[in-house]
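Colleague: Have a look at this fold, sequence not included:
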């Protein structure tokens, strides 16, 4: 009858480990210690794959330096490849929020890779006399360089995904900008009528805001690609060959097909988490912009009878349990809430970065957790906003036109032709009598009907113009 468990030992004693488990004693202790978020590493597959890629690169470097024999290196690399291929992810059972600066995460990876590799070589799990989690899989490494490097690699992948999702949203806004290009509407400042514009211009500005953020993400990826692998404990590279740091960087690029740069000063890089604060700052900026856009969409679609009602959002679900016929802007609302969460994550990340002491910041797990959450939520929110809202928006063209013609702000377009003083008098009378600017200008014979119609053409009100008829 096969054994049901194995005994493993560590500094603190021994524990029984199920023979079905690929993790070992240190992982099990961490599982018992950190029942915090109830969110395990297995829910972040990009981080697990990144850990396996880092471990493979390290094994390859150690092998080339003659520190790890071919048989063990091949087994470790094969085990890492299987984890990259999404196998054994259920064995990463440690809570993502943990003490120890990520040591539990690193050891979870070391133990799983070791036991998978042992089986590949034909041995039972737990035969650490053949292949050891610390001596072999963790050779030339420390949690303090492995964990942040894996986080950066995972972040790089998350940011690539975010760029793709935001590209979808940008394209949706630009498509609507073309569709609404000729629809005249009233622009507003301080929630008051300002001057005319087109609905296309408004939606084009939304697309450009998203485009700027996509560029910001690209710049952020270059910062994320700077790593401290080879630093080991505090950045001095203790327990490594002098050629190791440069070689392992080359191996990691080979394994990941991503560009990486070894930090100029590994002591500084090991304690400095400001890169993560920069990434979070970009996420905060993205969240702020997208939330502002969602506010605008809700305002522009408000009503339908008593609001602005210049656009119609897709009807996604009934809006009330008591008010028949009510439909709410639920997609912009949920995206607003994602933005609030991302901004809150930024505060946590800033505090965690500031809380680092001396040669290491032990709070990287909460930083990583919040960054991964922010990017994942924003990926989902961007795609949801594009597909379930923006793509289905329609314009109330006649309503837009009526608001322009009835707006006091229309008089601003006539300033160059009738002068500011006359324009002020017209605006005042229009407000007091509830009559249109158009009618009052004709009544006072400030302009002919032909002139007024010409000056109030959409193309003359929504772009820079200069006319020889200008009085100023």
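Modeller: Looks like it came in fine. As the structure is a prediction and not an experimental result, all values here were calculated from the model. Numbers count the residues shown, from 1 in each chain.

Colleague: Could you use CA atoms for every contact and neighbour count after this?
Modeller: Fine.

Colleague: buried residues in the helix or strand harbouring residue 109?
Modeller: Assigned by DSSP states H and E, residue 109 belongs to helix 103-120. Neighbour-count burial for helix 103-120 flags 103-119 (criterion: 16 or more other CA atoms under 10 Å).

Colleague: OK, contacts around the nearest residue to residue 411 once chain neighbours are set aside?
Modeller: In space, and not counting its chain neighbours, residue 411 is closest to residue 423: 6.0 Å by CA to CA, 6 or more residues apart in numbering. When contacts are counted by CA atoms under 8 Å, 6 or more residues apart in numbering, residue 423 touches 411, 412, 414, 415.

Colleague: Give me the distance from the helix or strand where residue 423 lies to the chain's centre.
Modeller: Applying DSSP H and E as the criterion places residue 423 in helix 420-433. Its chain's C-alpha centre and that of helix 420-433 lie 49 Å apart, by CA atoms, centre = their mean, to the nearest Å.

Colleague: Downstream of that helix, the next helix or strand is which one?
Modeller: Immediately after helix 420-433, counting by DSSP H and E, sits helix 437-443.

Colleague: which residues sit against that following helix?
Modeller: Residues contacting helix 437-443 (CA under 8 Å, 6+ apart): 405-408, 410-411, 426-427, 429-430, 447-449, 452.

Colleague: Is it possible to mark the buried ones in those residues?
Modeller: 405, 406, 407, 408, 410, 411, 426, 427, 429, 430, 447, 452.

Colleague: Which stretches in the stretch 201-350 of the chain count as strands?
Modeller: 226-227, 261-262, 311-312 (DSSP state E, counting those that start in this stretch).

Colleague: Take these and write them to TSV, including mean neighbour count and distance to residue 171.
Modeller: Below are the strands of the stretch 201-350 of the chain laid out as TSV (neighbours: other CA atoms under 10 Å; distance: least, CA to CA, whole Å):
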stretch	mean neighbour count	distance to residue 171
strand 226-227	22	31
strand 261-262	18	33
strand 311-312	21	19
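
Colleague: Doesn't residue 62 lie inside a helix?
Modeller: Yes - judged by DSSP: H, G, I helix; E, B strand; the rest coil, residue 62 forms part of a helix.

Colleague: Against that first model, consider the following:
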């Protein structure tokens, strides 16, 4: 044995493993085979693996399949995995075997060696066996998809949805604050009939509310777990009651409902629920892109843009231009949205590779969806706290722009007809005069009639202006 290493064995023979490493020969082979990136499974996924292995050990003891002394040591080691104490021993690249077998064995070996230590044995002695004991009643092919679902659903329910709800509420509060601010609407980036700033923010709040509904529906699909299918979905080498009991424990540990898959061949051969969840996140990203983009457009200026709202000044915007302040949180949201959309492409392609009884792109699918959930969660909170909560309406600017908006002539359609109203709008735009001024100059309507018909507040509600 070389200094600093020990010899571990697997079905392919001997391997040198770092002396203080809790992983074993199979993990070490994967370390050498896949030196591809620095991307690792996130904490949420490692925790999910620990939960699954703990539930399995407890049920196997309950069913009389696993020695109590060994089982309790496994449970204690699993608790350390769940709490993050052994994270440095989960060393494998995301880009590995498409089933995630290497990572399942990484978990099995770490838990087995740590349990062996807890029993007073030497690392590598296999006093606790990674396959026979830790992986009892399981296969990588049902453990990895189960961990994918558990990690994603828990993160969605406990982190993402609350963050989206907080953002929705902040946008709705601004909708109420800005309900009295009447401004120019815009379509095709061109002036359109008036709207209230509050109506725009209410639309943003509604987008997020619809996103929450979509994500919740996707999360419900993730409640189905593949555990129980073992190698190909048949459940071979496992007692029939094992999966149901283990899944009940996983739900208890997480506080999130889970159930055994209705069809294990679907659960392992396809990852449609994961693609659907990623699609829901993709839709949320599209919403966030629109909201952030609108807000930065409305805040553009301060002298040469729209300047209808003012964003909180949270940092200098330029290394050369003194006093410049940029919509940096909006830009951060947009970059996160772009990343989430890109992640969804990878998840979509991964979902297409469910070949016969097993999907073979699960690690990268797991990484991309869990990253999307995480960065969407954190950017929603940052956007809400550092941008949305501090937005102030520039009421005077909104009024100035609205006064010069030729689209106000739309209110004249029922009185003087579309063609004549179009002439008014074009003259107003060409001369810089207001619609009211042009109508008065032509002597088409009295002041009283104009007050009734060109009531911009009325134009922000259903109905015919002036009636």
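Modeller: Cool, the structure landed. What you are looking at is a predicted structure, and each value in this text was computed from that prediction instead of being measured.

Colleague: Quick TM-score on the pair, please.
Modeller: Once superposed, chain against chain, the TM-score is 0.94 (TM-score structural alignment, normalised by the length of structure 2); 464 aligned residues with a CA RMSD of 1.9 Å.

Colleague: picking that back up, and for the helix holding residue 109 of structure 1, what span of structure 2 is it aligned with?
Modeller: The aligned range for helix 103-120 of structure 1 in structure 2 is 101-118, by TM-score structural alignment.

Colleague: Same check on stretch 229-240 of structure 1?
Modeller: The alignment places stretch 229-240 of structure 1 over residues 227-238 of structure 2 (TM-score structural alignment).

Colleague: Residues in contact with the matching stretch: which ones?
Modeller: Residues outside stretch 227-238 of structure 2 that contact it (CA under 8 Å, 6+ apart): 136-143, 146, 240, 242-244, 247, 260-261, 264-265, 267-268, 357-358.

Colleague: can you check stretch 300-320 of structure 2 too?
Modeller: Outside stretch 300-320 of structure 2, the residues that touch it by CA under 8 Å, 6+ apart are 297-299, 323-327, 386-388, 390-395, 397-398.

Colleague: Can I get the buried part of the residues you listed as one ChimeraX selection?
Modeller: ChimeraX command restricting the contacts of stretch 300-320 of structure 2 to the buried ones, with burial defined by 16+ other CA under 10 Å:
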select :297,298,299,325,326,327,386,387,388,392,393,394,395,398
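
Colleague: these two touch, right, residue 187 of structure 1 and residue 296?
Modeller: No - if you go by CA atoms under 8 Å, residue 187 of structure 1 and residue 296 don't touch, sitting 11.7 Å apart.

Colleague: Neighbour count: those two, which is higher?
Modeller: Higher neighbour count among residue 187 of structure 1 and residue 296: residue 187, with 18 against 15, using other CA atoms under 10 Å.

Colleague: Please identify the residue in structure 1 that aligns with residue 149 of structure 2.
Modeller: Using TM-score structural alignment, residue 149 of structure 2 sits opposite residue 152 in structure 1.

Colleague: Name the nearest residue to its match, ignoring sequence neighbours.
Modeller: residue 224 (5.6 Å).

Colleague: what residues are up against that neighbour?
Modeller: For residue 224 of structure 1, the contacting residues are 152, 153, 155, 156, 275, 276, by CA under 8 Å, 6+ apart.

Colleague: one step back: in TSV, list the strands of the stretch 201-350 of structure 1 along with distance to residue 211 of structure 1.
Modeller: Below are the strands of the stretch 201-350 of structure 1 laid out as TSV (distance: least, CA to CA, whole Å):
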stretch	distance to residue 211 of structure 1
strand 226-227	25
strand 261-262	27
strand 311-312	23
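
Colleague: Quick one, which of those strands gets closest to residue 11 of structure 1.
Modeller: strand 226-227 (30.5 Å; CA to CA).

Colleague: Quick one: list the elements packing against the closest one.
Modeller: Contact here means 3 or more CA pairs under 8 Å, 6 or more residues apart in numbering; DSSP states H and E; on that basis strand 226-227 of structure 1 packs against helix 143-179, strand 261-262.

Colleague: State the distance from the residue positioned nearest the centre of structure 2 to residue 157 of structure 2.
Modeller: Closest to where the C-alpha atoms of structure 2 average out (CA atoms, centre = their mean) is residue 373, at 2.6 Å. Distance check for residue 373 of structure 2 against residue 157 of structure 2: by CA to CA, to the nearest Å, it reads 10 Å.

Colleague: which among the contacts of stretch 227-238 of structure 2 end up buried?
Modeller: Buried among the contacts of stretch 227-238 of structure 2 by 16+ other CA under 10 Å: 136-143, 146, 242-244, 247, 260-261, 264-265, 267-268, 357-358.

Colleague: so where do the helices sit in the stretch 251-400 of structure 1?
Modeller: Under the criterion DSSP state H, counting those that start in this stretch, the stretch 251-400 of structure 1 carries helices at the ranges 266-271, 274-300, 330-354, 364-388, 397-405.

Colleague: Could you export the ones you listed as TSV, including distance to residue 126 of structure 1?
Modeller: Shown next, in TSV, are the helices of the stretch 251-400 of structure 1 (distance: least, CA to CA, whole Å):
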stretch	distance to residue 126 of structure 1
helix 266-271	32
helix 274-300	36
helix 330-354	36
helix 364-388	28
helix 397-405	72
